[in-house]
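Trainee: What follows is a predicted protein model with its sequence.
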Amino acid sequence: MNKERRKSLKEIQNELEILAQNLEDLKEEEEEYRDNMPENLQESERYQRAEEVCDLLQSALDNLEEASQNIEEAAE
């Protein structure tokens, strides 16, 4: 791989890191929202949906991390 393509991959990896941080921030906000629901709502659809969203955002974060690692390996 030439220097120019490595540089492009590094730029993509940096963008993924920024996206991952933004996604992490949103996940933390959703977790806080879920965790601060009153006890009487913890069996509600809203609570369950918030929990599902947290799981989905974590999965997306895991996928971004894997993509970043794959790009790093490709650039070696």
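Mentor: That came in fine, so what should we check first?
Trainee: okay, CA-based contacts and neighbour counts for the rest of this
Mentor: Fine.
Trainee: Kindly list the longest helix within this protein.
Mentor: helix 3-35 (DSSP state H).
Trainee: could you say what helices and strands that helix packs with?
Mentor: helix 45-75 (3 or more CA pairs under 8 Å, 6 or more residues apart in numbering; DSSP states H and E).
Trainee: also this one, for the comparison:
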Amino acid sequence: MNKDRRLKIEELKPKLDSIREAIEQIRDDEQDAYDNMPESFQNGERGQKAEEVIDSLENALSQVEEAISSLENAVGL
């Protein structure tokens, strides 16, 4: 890999780190909202939807972390 392509990949990492942090914050906020729901809401449709959102955010977070790792491997970090 030449220097220019390596630099382009290295420039992506801070952007992906920022995206990862944003997803983590949203996930944490959603988890806090779920945790602060009355139990009757947690067990109902609203709680189920919140759990689905949290799971989706966890999945997105995992994929971003995988992308970061793959890019680091590509440039030998």
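Mentor: That came through, no problem. Not measured: the values here are computed from a predicted model.
Trainee: roughly how far apart are residue 26 of the first structure and residue 52 of the first structure?
Mentor: As defined by CA to CA, to the nearest Å, residue 26 of the first structure lies at a distance of 14 Å from residue 52 of the first structure.
Trainee: got the contact list for the residue positioned nearest the centre of the first structure?
Mentor: By CA atoms, centre = their mean, the first structure has its centre lying nearest to residue 61, at 2.6 Å. Applying CA atoms under 8 Å, 6 or more residues apart in numbering, we find residue 61 of the first structure in contact with 20, 23, 24.
Trainee: Please identify which of these is nearest to residue 31 of the first structure.
Mentor: Using CA to CA, residue 24 is the member of the contacts of residue 61 of the first structure that sits closest to residue 31 of the first structure, with 10.4 Å.
Trainee: Relative to residue 68 of the first structure, how far out is the residue nearest to the closest one when sequence neighbours are not counted?
Mentor: On the basis of CA to CA, 6 or more residues apart in numbering, the spatially nearest residue to residue 24 of the first structure that is not a chain neighbour turns out to be residue 61, at 7.2 Å. Residue 61 of the first structure sits 11 Å away from residue 68 of the first structure, going by CA to CA.
Trainee: swap in residue 49 of the first structure?
Mentor: With CA to CA as the criterion, residue 49 of the first structure and residue 68 of the first structure are 28 Å apart.
Trainee: Comparing the two, which shows the higher neighbour count?
Mentor: Comparing residue 49 of the first structure with residue 68 by neighbour count (other CA atoms under 10 Å), the higher total belongs to residue 68, at 21 against 12.
Trainee: Please name the residues that touch the more buried one.
Mentor: 13, 16, 17.
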